[in-house]
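**Q** coords please:
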Amino acid sequence: MDLIVIAVIVTALAFDFTNGFHDTANAMATSIATGALRPRVAVAISAVLNLVGAFISVQVAKTISSGIVDEKAITPAVIFGGLVGAILWNLVTWLLGLPSSSSHALFGGLIGATWIAAGADAVHFTTVVEKVLIPAVASPLIAGLVALVGTFLVYRITRGAGQRGVKSGFRHGQTVSASLVSLAHGTNDAQKTMGVITLTLIAAGSLPAGSRPPLWVILTAGLSIAAGTFIGGWRIIRTVGHRLTRVEPQQGFAAEASAATVILASSHLGYALSTTHVTSGAVLGSGVGKRLAEVRWGVAGQMVLAWLVTLPAAALVGALASRLALTGTLGTVIVAVVAAAAAATIYLMSRRNAVHAGNVNDDAESPATHRPTPVPA
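**A** Take a look at the predicted model:
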């Protein structure tokens, strides 16, 4: 196996790791915010279920490895450039606490890198529109609508009942619903790295075109996303759990259940949607379902702006990295060094105002004072 192929595989697994901690909020932010699960327990459960989810399906992986770009027109160096674009965008949005899409960062990086290397014809834009862009718009709307209706019905049905008992019951229910989201996340997002590694092996001639991910690819991708999830993307967890809307157990359960349903259905159909878009849409829907004034639309607007910028921004960085990597070994080394330096800088910047398991529920910008009472682990 060529050195560049090994470098791409390692970089792909590094992206998978960033995907894990970037998207931990998708499954566990609302459960942590309501006190249904202690922060460390939540990320541990999510990590295990992300690993399990990686083995459930490979439909999304096949979409990426043989659908988004022409595997005959690219090289491992091109894929390396695309991954660098995706990783850097993930780190920037994590630093800002914005739940942007790791999936779209990956797609953008690959599209930009492929386009600059082999031209626009090497990008399957019909598939991009059908499998990426349409789900990107539809999935948060569908999840938000389902969560809105679910939240409204929950409050209607439990109206008049003892609220202490109701909230306690839904906190326990959140353990199940959040676990389903974690399982769904592993099913959908771990496959994206599987698809990238498989695409690399196809481009290098190690696998025939149209191949499924080998078992070792599935295992390493699952372990990488699980490890990243266990680290906990606390900055984004704070945004989703507190800054979007005040989340109560009833809302959290409705949001998680609707998100899990949409993600699992899409994974079965091979749609590489953004789990971030889905869960954020569901949380917003749960806020609207209870009371419109409780949604912080300014924060929601920042998120949507990040969603719109993600794909082109990652594409631009991916294209530049790919162009340099294609010049040869020296170019690839330069890209790797610059990317590592940028990642280290972002990490050091994050330490100035660190968010961790101990302070993730502290947020002065929360729409209302909300101090959930944690339940025993």
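
**Q** alpha carbons only for contacts and neighbour counts from here, please
**A** Will do.

**Q** right, and Asn188 touches Thr63 too?
**A** No - assessed by CA atoms under 8 Å, Asn188 is found out of contact with Thr63, at 11.3 Å.

**Q** For those two, work out which one has more neighbours and name it.
**A** Per other CA atoms under 10 Å, whichever of Asn188 and Thr63 has more neighbours is Asn188, with 33 against 21.

**Q** Just give the closest residue to the more buried one, not the sequence neighbours.
**A** Spatially, and ignoring its direct neighbours in sequence, Asn188 is nearest to Ser267 (5.5 Å; CA to CA, 6 or more residues apart in numbering).

**Q** can I assume that neighbour sits in a strand?
**A** No - judged by DSSP: H, G, I helix; E, B strand; the rest coil, Ser267 forms no part of a strand; its state is helix.

**Q** what's the helix or strand where Ser350 lies packed up against?
**A** In this assignment (DSSP states H and E), Ser350 forms part of helix 329-350. Helices and strands touching helix 329-350, by 3 or more CA pairs under 8 Å, 6 or more residues apart in numbering; DSSP states H and E, are helix 76-96, helix 297-325.

**Q** I have a second one here; can you model it like the first so I can compare?
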Amino acid sequence: MAMPVYNFGAGNPDPGSFPSQALAEATARVLEGAGETLVTYPDPKGHPPLREIAAERFKKNNGIDLPVDSIALTTGSMQAISLVCQAFLHPGDSIVTEEFSYSGSINCFRKFGVRMIGIPVDDEGMNVDALEEALKDLARRGEPLPKFIYTIATNQNPTGTMMPVSRREKLLSLAQSYGIPIVDDDCYADLLFGEPAPTSFYALDPDSVIYIGSFSKIMGPGMRLGFFAAKEETLAQVLYWKIDGGTNNFAAYVTAEYLKDHLWDHVREINGIVKGKLDTVVQQLDAQPDAFLGHSNPKGGLFIWVKLPEDVDPVRVLELATERNIRYGTGKAFDSQGRDVKYLRLAFGYASHRDFEEGLPLLADCVREARAITLEARV
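**A** Model (predicted):
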């Protein structure tokens, strides 16, 4: 019998929450009513009704309007990040990011040949005092300022932290004083388990912030739909590099047709499902305190950041876990400086409760075994 696979690595939503039947019905309506339009190229900014839904989401989450004309659809939020890099960066430039950040963004920045200035993260996200010291140090040494500050302030990936509005305001004020734009990656904005998220950076200052959002986190990465928003000049500067002929109109039509009537019910459903899974993960982690020394306390999102013992070799843990078909995100994958840090990231959206109940004790055994090997090597 094949060994089970415990997939705690991919940031996917719960597979049972994917509305297959409702999407099939939405597809039929689109093909019946708008089929001929699908033989033409999309609007350069993307399907207007889906941009209207993005604006609706933004207003509900932030309390202010987001003009539809300031929004452009992309092939997932990752394309938006790549386009921003094309518009702003050259090899040798620097950018600021959280010390631990999304591995996809880190890989993108590396491919553009820029230096990442990693700022420490605490329980409230990026440490703004540390950011201020880093910027002062650059100024003292006469080095060029970073081209932008990239941050995931809401449900940070991988740490799961939530930056409070007071810290956002302080970070924004600091960025403004140095004339550095902010790239506000808010792709987890809808995944909340309690209180609303603090106001986004873009809502605080749309003139100096580029806002990035996603439909993938509430529908599924396979839909490949994201968006970004910016003031007119910046929007045009970024769209200049979008040379793909337009974002998938068929996917955009179907998603808009479904979400126009189901958006908030769907969001409530997936948040309830994922919160239940997070509770199971926390219970399992807390039951193995010798292997998992601590963890973040997410208020939403899809990820939890787990601290490993200092005397364990993360490479050996990964080897042992791979032998047992356990997948997770290594700390190194999310470290902006590429260090083999003693952390791992668990994604809790996709796997089942049973997977967590069986797989996390096995992962704890991998940590213990790796730790024993390390201790034996020191004797």
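
**Q** TM value for the aligned chains?
**A** TM-score for the superposed pair, counting by TM-score structural alignment, normalised by the length of the first structure: 0.26. Supporting figures: 151 aligned residues with a CA RMSD of 6.0 Å.

**Q** returning to what we had before: mean neighbour count and distance to Leu153 of the first structure added to the helices and strands packed on helix 329-350 of the first structure, as JSON lines?
**A** Shown next, in JSON lines, are these (neighbours: other CA atoms under 10 Å; distance: least, CA to CA, whole Å):
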{"stretch": "helix 76-96", "mean neighbour count": "27", "distance to Leu153 of the first structure": "34"}
{"stretch": "helix 297-325", "mean neighbour count": "21", "distance to Leu153 of the first structure": "23"}
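
**Q** that older thread, got the angle for the helix holding Ser350 of the first structure vs helix 76-96?
**A** 10 degrees (axes from the mean of the first three to the mean of the last three CA atoms, to 10 degrees).

**Q** could you pull out the strands for the stretch 1-150 of the first structure?
**A** Counting by DSSP state E, counting those that start in this stretch, the stretch 1-150 of the first structure forms no strands at all.

**Q** all helices of the second structure, in order?
**A** For the second structure, helices defined by DSSP state H occupy the ranges 20-34, 48-62, 76-88, 103-111, 128-140, 165-178, 201-204, 232-239, 249-286, 314-323, 353-378.

**Q** Just send those back as a markdown table, with mean neighbour count and distance to Ile117 of the second structure too.
**A** As requested, the helices of the second structure are exported to a markdown table (neighbours: other CA under 10 Å; distance: least, CA to CA, whole Å):
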| stretch | mean neighbour count | distance to Ile117 of the second structure |
| --- | --- | --- |
| helix 20-34 | 14 | 42 |
| helix 48-62 | 20 | 29 |
| helix 76-88 | 21 | 15 |
| helix 103-111 | 16 | 11 |
| helix 128-140 | 15 | 8 |
| helix 165-178 | 16 | 14 |
| helix 201-204 | 21 | 20 |
| helix 232-239 | 16 | 23 |
| helix 249-286 | 18 | 31 |
| helix 314-323 | 18 | 24 |
| helix 353-378 | 17 | 30 |
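
**Q** Out of those helices, the one nearest Gly118 of the second structure is which?
**A** helix 128-140 (8.8 Å; CA to CA).

**Q** can I get the helices and strands packed on helix 329-350 of the first structure in CSV with distance to Trp216 of the first structure?
**A** Putting these into CSV (distance: least, CA to CA, whole Å) gives the following:
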stretch, distance to Trp216 of the first structure
helix 76-96, 19
helix 297-325, 26
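
**Q** hang on, the earlier thing: out of the helices of the second structure, which is closest to Arg345 of the second structure?
**A** helix 103-111 (11.0 Å).

**Q** between that closest one and helix 76-88, how many degrees?
**A** Going by the same axes, to 10 degrees, helix 103-111 of the second structure makes 20 degrees with helix 76-88.

**Q** Which neighbouring elements make contact with helix 103-111 of the second structure?
**A** helix 76-88.

**Q** so the helix it packs on versus helix 232-239, what angle?
**A** 100 degrees.

**Q** Show me where the stretch 151-300 of the first structure has its strands.
**A** Going by DSSP E, counting those that start in this stretch, the stretch 151-300 of the first structure shows no strands.

**Q** Regarding the first structure, what is its longest helix?
**A** The first structure, longest helix under DSSP H: helix 163-203.

**Q** which helices and strands sit right next to that one?
**A** By 3+ CA pairs under 8 Å, 6+ apart, helix 163-203 of the first structure packs against helix 3-34, helix 39-53, helix 59-63, helix 76-96, helix 215-231, helix 249-269, helix 275-290.

**Q** Kindly present those as a markdown table, with separate columns for distance to Trp115 of the first structure.
**A** Listed next are those as a markdown table, based on distance: least, CA to CA, whole Å:
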| stretch | distance to Trp115 of the first structure |
| --- | --- |
| helix 3-34 | 18 |
| helix 39-53 | 32 |
| helix 59-63 | 18 |
| helix 76-96 | 9 |
| helix 215-231 | 26 |
| helix 249-269 | 27 |
| helix 275-290 | 26 |
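
**Q** Now Leu51 of the first structure. Nearest residue, chain neighbours left out?
**A** Among residues not flanking Leu51 of the first structure along the chain, Gly222 sits closest, at 4.6 Å (CA to CA, 6+ apart).

**Q** now that neighbour: how far from Ser266 of the first structure?
**A** 19 Å (CA to CA, to the nearest Å).

**Q** So the two - more neighbours on which side?
**A** With neighbours defined as other CA under 10 Å, Gly222 of the first structure and Ser266 compare such that Gly222 has more, 31 against 21.

**Q** Could you measure from that one over to Gly20 of the first structure?
**A** 10 Å.

**Q** Could you name every residue contacting both of those two?
**A** Residues touching both Gly222 of the first structure and Gly20 by CA atoms under 8 Å, 6 or more residues apart in numbering: none at all.
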